[in-house]
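J.: how does the following fold in three dimensions:
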Amino acid sequence: MHGTGISLGAQATCLRGAAVPRSTKSGFRPRAAPVVATMAPSKEEVTSSFAEEFTKEIVEEEKKYILQTYARPDIVFTHGEGARMWDAYGKEYLDFAAGIAVNALGHSDPRWLEAVTEQAGMLSHVSNLFHTAPQVKLAKRLVENSFADRAFYANTGTEANEAAIKFARKYAKVKAGLDPYNAETALDCATDIVSFTGSFHGRTMGALALTYKDQYKTPFQPVMSGNVMVPYMDLDAAKAVIKKGQTAAVFVEPVQGEGGINPASTAFLQGLRDLCDEADALLVFDEVQVGLGRTGKLWGHEHSGVQPDMMTLAKPLAGGLPIGAVLLREKVAEVMAPGDHGSTFAGNPLVCHAACTVFDIISDPEFLADVTRKGELLRSGLREALAGNPHVQEVRGLGLICGVQLDVMAGPLVNAARDRGIIVITAGKGDIVRLVPPLVVTEEQIAQCCAVLGELAKEVLV
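T.: This next block holds a predicted model:
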């Protein structure tokens, strides 16, 4: 029963899971489990004090055992359903973050759960040394419903972008007539990768070099060399740096996510396509956040009609399980050879079977049309609820990726919303409220979110 609070079964499972003693099979000595977590709580024990003790234990042990690279509120979520989540106290939240645009089908979708359970009971992992059917079935879906001829699997968005960087650089070497395995001629061709201000391509050393925030890069310098960054939506600036024999690839998000929910114009994307063709460079669309239905179309670049040479995907593809992918044209695929790149976990049958289910649901034209409709409801509802507030400058986005541009920091509003049971996150320089709810969010939930944000804006944005 979710309507009035956390179910006893869900809380009991969560609390029991926190208390399993250390295994003795490898010589570990069992420790005494905390009193709060030794057994399933009775109905009488499911109280505020019980939840408080449980939450305190989890938060304290997280700080003790996990590297502190995240600033998190003292909330422990225990379960979810659709666009709703519950914490250990039984408090209900509307999830308009969706795990940062990952949970496209929301929480505990029964179709996704059935797919995961089915495949987990058959075969979950064999490595990429052998064939599995789910991997091929997913690749066929992705290729036959896109510009691409081939797919390559990774585990995350940043890994997908790393792969695309490698593919682009080898392609440039082969295109120049060089032996790509000859270290003496390794730099005698195009190697530059162009990206744009406001971009976010990941946190590994190659993808990080293409990402705009200095605070992400500076502590780890030097990152990958050869990146050239120019202003987003500035075609003249791009033209000045995209050069034949120098530029291997151009990476761009058709809609910037972390950068501030900034859709690229058709003219800008078409201009990049033309410049890449003239320079024999590859055009790469990063659709890690906006691909697979988020914008109301299957792929974000479909709004422009411009097609890339490669496209990177990740977040929503397996409905919450880790997966990344690069879709690429045959001209790029044909330069890659066995051993050039790989991954132990990527494309395993468990995540691919789940991803097939997610893809089949989201790619349905009626589902995509519903995303478009609900996105329009969300933006119009926010404009109405926030009308007249002097700190609200713009509400923008496509489909169910939406940004509210403020002229002040968005943190206070985001925190106040969380206290009222609405989960939203920030973007840009911290001055944008980002809303990326599950694609299955309801009209009633959209209305509730808009109403609460409108009320809170009057209190917080003064």
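J.: C-alpha from now on. contacts and neighbour counts both.
T.: OK.
J.: ok, which stretches of the stretch 151-300 of the chain are helices?
T.: Applying DSSP state H, counting those that start in this stretch to the stretch 151-300 of the chain gives helices spanning 157-175, 205-209, 214-217, 235-241, 266-279.
J.: same check, this time on the stretch 1-150 of the chain
T.: For the stretch 1-150 of the chain, helices defined by DSSP H, counting those that start in this stretch occupy the ranges 8-17, 48-65, 98-101, 110-120, 133-144.
J.: which residue, neighbours along the chain excluded, lies closest to Glu258?
T.: Of all residues not flanking Glu258 in the chain, Ala427 sits nearest, at 4.8 Å (C-alpha to C-alpha, 6 or more residues apart in numbering).
J.: one more, so I can put them side by side:
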Amino acid sequence: MSALFNNYSRRPISIVEGKGTVVKDQNGKSYLDFTSGIAVCCLGHAHPALVEAIQKQSEKIWHTSNLYESPGQVKLAESLVKDNHLSHAFFCNSGAEANEAAIKLARKHTGKHHIITFEQSFHGRTFGAMTATGQEKIHKGFGPLVSQFTYLPYNDVQALKEAVNDSVAAIMLEVIQGEGGVNVITDEFAQAIQEICDNSDILLIVDEVQTGIGRTGTRFAFEQTALKPDIVSMAKGIAGGFPFGGILGTAELYETFGPGTHGTTYGGNPLGVAVAQTVVDNVFNDEFLNDVQKKSEYLVKKLKEVLPEDQFNIRGKGLMIGIECGGQDVAQYIVDAENEGLLVVAAGPKVIRLVPPLTVTNEEIDQAVGIIEKILLKVSTTV
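T.: Sure thing, here's the model as predicted:
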């Protein structure tokens, strides 16, 4: 029996080394990593710029606390809100922490407590974030949750209109539900949400923990929709694997988060800021993002060439792609892919999720699609 708690269903391999999209286990076997730490290692493993950034910063100072000014935090915040309608940032350590901050900010600013989220959503595992998550399996066994959350069907305009009233502080959603099955918001639903928020005293929180930082081919996924969020939460890819998260908010919210209202010991520490700034400098440029979009088109094209449309539903945006396998449970497919040298992750029980590094090459995509064809169609494929 391990000295670790058994709260993860771990695969019996240990990843000990990685470079770009390729990782190796303890036995020296190589894999194409199309999980990238579940959409975290956006620039791949051991990216030279990230290695250099953390090495340089480690020789200066690791931690000071937020008792003191942080020019690095200011620069990073300015980079994240440049050329959008958002104005201010708060930095923390994870997506769950970011969503906790978003929930607190929305409640405090509006003076209301009721928050609408959606079925099959996922926002984290702390009590507030867990309550915001619209999945019973995440709630089970933990007793009373945070009060005044309502879960509605995703992409159901009528259900949303019927649920909205003066008690609602915020609507909180993912543009693409990652853990829930790579479910993409419809244009109609996005438009309806924005109209409701524009015409009511209701804030819009967009959870970009998984979809942000170039994952869908734009800086943030909401940029491809009619949504204009008041608060955006982020984590995962923002520091390429270093624990880091945060929220962005509009100027109207600035006074609400005054001194003493919220905080974190490690959030925005110099090591994390140095790595995150390097990620943003690499990802937030048109050439890089256009390349992500081209790779997405190539990946989807290749998948559709080998997977029959009547058996498999391919959906998503950018390099966040789901393969729904005709209602079949995908757990064994994930094991089969691992055996063939490809690491993928589920998005719910029926969907295979592909979230490779944004630096993945077309050649690596070809190899991955060959393995996917082999395991899903049980054909003999040379990779």
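J.: TM-score for the pair, please.
T.: Aligned and superposed, the two chains score 0.96 in TM-score terms (TM-score structural alignment, normalised by the length of the second structure); 378 aligned residues with a C-alpha RMSD of 1.2 Å.
J.: so which of the helices of the stretch 151-300 of the first structure comes closest to Gly375 of the first structure?
T.: When these are compared by C-alpha to C-alpha, helix 266-279 sits nearest Gly375 of the first structure, at 20.1 Å.
J.: aligned partner of the residue nearest to Glu258 of the first structure in the second structure?
T.: Under the alignment (TM-score structural alignment), Ala427 of the first structure pairs with Ala347 in the second structure.
J.: also His353 of the first structure?
T.: Aligned counterpart of His353 of the first structure in the second structure: Ala274 (TM-score structural alignment).
J.: thinking again about what came up before, between the helices of the stretch 151-300 of the first structure, which one is nearest to Met85 of the first structure?
T.: Distances from Met85 of the first structure to each of the helices of the stretch 151-300 of the first structure were compared using C-alpha to C-alpha; the minimum, 24.9 Å, belongs to helix 157-175.
J.: packing partners for that closest one?
T.: On a contact count with 3 or more C-alpha pairs under 8 Å, 6 or more residues apart in numbering; DSSP states H and E, helix 157-175 of the first structure meets helix 205-209, strand 247-252, strand 282-286, strand 310-313, strand 324-328, helix 330-333.
J.: following superposition onto the second structure, what is the mean distance for the fifth one?
T.: Taking mean C-alpha distance after the TM-score superposition for the first structure, the mean distance separating strand 324-328 of the first structure from the aligned residues in the second structure is 0.6 Å.
J.: nearest residue to the residue nearest the centre of the first structure in space, please, no chain neighbours.
T.: The residue lying closest to the centre of the first structure (C-alpha atoms, centre = their mean) is Lys315, at 3.5 Å. Closest residue to Lys315 of the first structure apart from its sequence neighbours, by C-alpha to C-alpha, 6+ apart: Val102 at 4.6 Å.
J.: which helix in the first structure runs the most residues?
T.: As assigned by DSSP state H, the longest helix anywhere in the first structure is helix 365-386.
J.: how many neighbours does the aligned partner of Gln393 of the first structure in the second structure have?
T.: If you follow Gln393 of the first structure across to the second structure using TM-score structural alignment, you land on Phe312. By other C-alpha atoms under 10 Å, 18 other residues sit near Phe312 of the second structure.
J.: and the residue mapped onto Asn103 of the first structure from the second structure, how far from Met320 of the second structure?
T.: For Asn103 of the first structure, the aligned position in the second structure is occupied by Cys41, per TM-score structural alignment. Cys41 of the second structure sits 13 Å away from Met320 of the second structure, going by C-alpha to C-alpha, to the nearest Å.
J.: so those two - more neighbours on which side?
T.: Between Cys41 of the second structure and Met320, counted using other C-alpha under 10 Å, Cys41 has the larger neighbour count: 28 against 25.
J.: how far does stretch 435-452 of the first structure stretch from start to finish?
T.: Using C-alpha to C-alpha, the two ends of stretch 435-452 of the first structure sit 13 Å apart.
J.: quick one: it to chain centroid distance?
T.: Stretch 435-452 of the first structure has its C-alpha centroid displaced from the chain centroid by 19 Å (C-alpha atoms, centre = their mean, to the nearest Å).
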